[in-house]
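S.K.: Take this sequence and fold it.
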Amino acid sequence: MFKQITKRHWTLIILTIIGIIAAYFILPVSVPLIVAYVTALFLNPSIRWFQYRFHISRQFAVSIVFLLFLMFLGLMGTFAVTRAVAQTIQLIDNAPYYISQLNQVLIDLQNNMNSFMEMLPKEFVDQTSSRIEESLRNSTDRLTETLNIENVAALATKIPNLIVSLLVYLIALFLFMLDLPRLKSKLHSYLTEETSEKVKFMNARLSYVVFGFLKAQFQVSIIIFIVTLVGLLFIAPEIAILMALITWLVDFIPIIGSIAIIGPWSIYMIAIGDLTTGTQLAVLAIVLLAIRRTVEPKFMGTQIGLSPLATLIAMYIGLKLIGFLGFFIGPLVVIAFNSAKEAGLIKLNVKI
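M.R.: Got it, this is the predicted structure:
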């Protein structure tokens, strides 16, 4: 088997290993630049559209798209901050009511527990009570440690770094948008004509995959929106449309999805004593989670050219190895490997 590996193959293997080791140390500090480059790739079709539609230079088209992108970020940021402040004020205003409701629930729970414990042996009751008190004490200590002044101050010191990262991201994004054609031509100048054609094939394939991924996410979210709206029309018709829209927007977040809205809502309704609504919301959350877990791999596989099983395995392994980003990177790695194999960059003729 090793006789079939040429000197060129060994060179590629060594360079790949060196690249992986370098990436391990460089990638963590290069996140703003990487995100800026990926964003520039997403925005590049819009730049080309402005160029060909209005017959303007790339610099002018980049300026237009960049300003539109900044406006979009500004509007989204303003909306998020405004809603967060409004919800915080509303929470503070309603805090006395929530506390009274919670106290009533705790009183009822304590009365029920007392009635139940009267039928149990005293030793068991004492042991259980001591364990509950110890758990509550440990939870209080952990919460106190988390909310102490040192942690709050440490969090505050990260704000300047976040601002610097944001500025670096925006500047790098603008420069990447300007220089993408030059960077591509520079890359291809180091390649032979045959290899250059193979790399172009890979780029076209990956571009198709990225847009297919976004299309799949949108299709899944539409199904989630319809099911959520129908369910909430029966559970809470007065706010069904608003909550369905919020759930639809949050559902774009992979892994978390709609459960981030419906789940806490269900727990809250149960906590205040509305068991019927809480149970209905819990059932709706389970249904939405089941839909996402069953439908998402199928749509992903259809749009990005992988079988549902391969897509599910790639997403799961990527999630376990890398974390949240692995959900995206896992399928992309498989697609990149298949594309390189189809283009002839990777040749595997191993038989056992």
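
S.K.: contacts, neighbours, all on C-alpha from now
M.R.: Will do.

S.K.: So residue 279 is in contact with residue 266, correct?
M.R.: Yes - here residue 279 reaches residue 266: they are 6.8 Å apart, a contact under C-alpha atoms under 8 Å.

S.K.: more crowded one of those two?
M.R.: Legend: neighbour count by other C-alpha atoms under 10 Å for residue 279 and residue 266, higher for residue 266 (23 against 15).

S.K.: So that one: helix, strand or coil?
M.R.: helix (DSSP: H, G, I helix; E, B strand; the rest coil).

S.K.: you'd agree it is up against residue 282?
M.R.: Yes - using C-alpha under 8 Å, residue 266 is in contact with residue 282, at 5.6 Å.

S.K.: Quickly list what's touching both of those two.
M.R.: Residues touching both residue 266 and residue 282 (C-alpha atoms under 8 Å, 6 or more residues apart in numbering): none.

S.K.: okay, now residue 90: neighbour count?
M.R.: 11.

S.K.: ok, now how distant is residue 28 from residue 322?
M.R.: Residue 28 sits 12 Å away from residue 322, going by C-alpha to C-alpha, to the nearest Å.

S.K.: another one to check against the first:
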Amino acid sequence: MDILKKEKILEIIYWCIGIILFVFIIKNYFRPFILIVILFFLGNPINKFLREKIKYKEVCAGITILLINIVVVIGIIYIWSNFYSFISTVIGSNINQIKEIFIEIENGIEKIIGNINIIDSAKKILNFNYLKVGAINTGEGLLSYFIGNICTFFILADKDEIKEVVKKIMPDKVEKRVNRIIYNSRNIIKIQILLVLISTIIIIIGFKILRVENCVTLGIVCGILDILPYVGTIIVFIPIIIYNIIVKNYLIAFGLVCLYLLIQIIREILEAKLVSDKFNMHPLLSLLSLYIGVKVFGFIGIFIGPIFCMTLVDIISEN
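M.R.: Below is the predicted model:
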């Protein structure tokens, strides 16, 4: 084995260990990282534009963060109000049918496992410990969001200085590799945004054809959730399918099942194709990198899997 091959193998091992440790630290000790990346990706173009008009970099960064948060809050309020109105209308107009379904389910469960009181069981589940865990998770989520915003503010304000410090610390070869990883990461984020937009448009059109109420709001919610592996859009689809079964709209329920399957197939094919075309990877390799990344790393594996694979391909293909 020649020296070049040995160097490549060692570099692959180093980067594999480095990426795995990086993901482990993010998942367990620095959860705001993903939020920081998203906020920076969204805010950087706005910040660049403002810097051409305003000379104070801190002011530009502050306005950028404020604008993003205003849009997020307005979006959440709009989506939640419409979604809540839809759920209230559905339950209010079909309360009797829903009660009958729950009674049938309870009777069916009793036949299988004996007498059971669903309300008492629910009270046992929703005990203090569950509420305590929920409160802790909510508190941690709010703290992570606050820290993510503060960190993004400083990165936007001092990104040039941060780049200079990193250049001085990092060896040239490592810096080159990191810049390549950052470039690949940006393209992966762009691909995911494009896939979310495509899924959202298809879902809204599908809901419109199937005459689902509040099709735009529900389509946007599905589009946002589409980025989550496995659960994603099914969180919205299952209640709507069940509702249509309750009101005996079996054709619409079947159509929703077909729409869900269509979305999943289109997304998988497009994701593999876009990643393979953008990074000169075989579609099978890109599909496997996505699947294994999600299996190993969870949600963050959507990005880490392809980046991990692309880094290895870059190292191997170098002369």
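
S.K.: Now do residue 19 of the first structure against residue 211 of the first structure, distance only.
M.R.: 27 Å.

S.K.: So these two - more neighbours on which side?
M.R.: Just comparing residue 19 of the first structure and residue 211: by other C-alpha under 10 Å the higher neighbour count belongs to residue 211, 14 against 11.

S.K.: List the buried residues for stretch 156-174 of the first structure?
M.R.: Across stretch 156-174 of the first structure, burial judged by 16 or more other C-alpha atoms under 10 Å covers 165, 169-170, 172-174.

S.K.: Most widely separated two among these?
M.R.: Among those, the pair separated by the greatest distance (C-alpha to C-alpha) is 165 and 174, at 14.3 Å.

S.K.: so which strand or helix has residue 255 of the first structure?
M.R.: Here residue 255 of the first structure sits in a region with no helix or strand, counting by DSSP states H and E.

S.K.: now swap in residue 340 of the first structure and tell me
M.R.: Here residue 340 of the first structure is assigned to helix 326-343, by DSSP H and E.

S.K.: ditto for residue 199 of the second structure
M.R.: Per DSSP H and E: helix 172-209 holds residue 199 of the second structure.

S.K.: Residues contacting the following helix or strand past that helix, please?
M.R.: Counting by DSSP H and E, the element after helix 172-209 of the second structure in chain order, helix or strand, is helix 215-225. Contacts to helix 215-225 of the second structure, defined as C-alpha under 8 Å, 6+ apart, come from residues 79, 82-83, 196-197, 199-201, 203-204, 207-208, 231-233, 236.

S.K.: Now that we have these, which of them are buried?
M.R.: Listed as buried from those are 79, 82-83, 196-197, 199-201, 203-204, 207, 232-233; burial here means 16+ other C-alpha under 10 Å.

S.K.: Which one of the residues you listed is nearest to residue 9 of the second structure?
M.R.: Closest approach to residue 9 of the second structure among these (C-alpha to C-alpha): residue 196, at 36.5 Å.

S.K.: Now that closest one. Nearest residue, chain neighbours left out?
M.R.: Nearest residue to residue 196 of the second structure, sequence neighbours excluded (C-alpha to C-alpha, 6 or more residues apart in numbering): residue 223, at 5.3 Å.

S.K.: count of neighbours near that neighbour?
M.R.: A count of neighbours around residue 223 of the second structure, defined by other C-alpha under 10 Å, yields 24.

S.K.: Residue 284 of the second structure now?
M.R.: Neighbour tally, residue 284 of the second structure, other C-alpha under 10 Å: 12.

S.K.: just residue 221 of the second structure next, same as before
M.R.: Count around residue 221 of the second structure with other C-alpha under 10 Å applied: 20.
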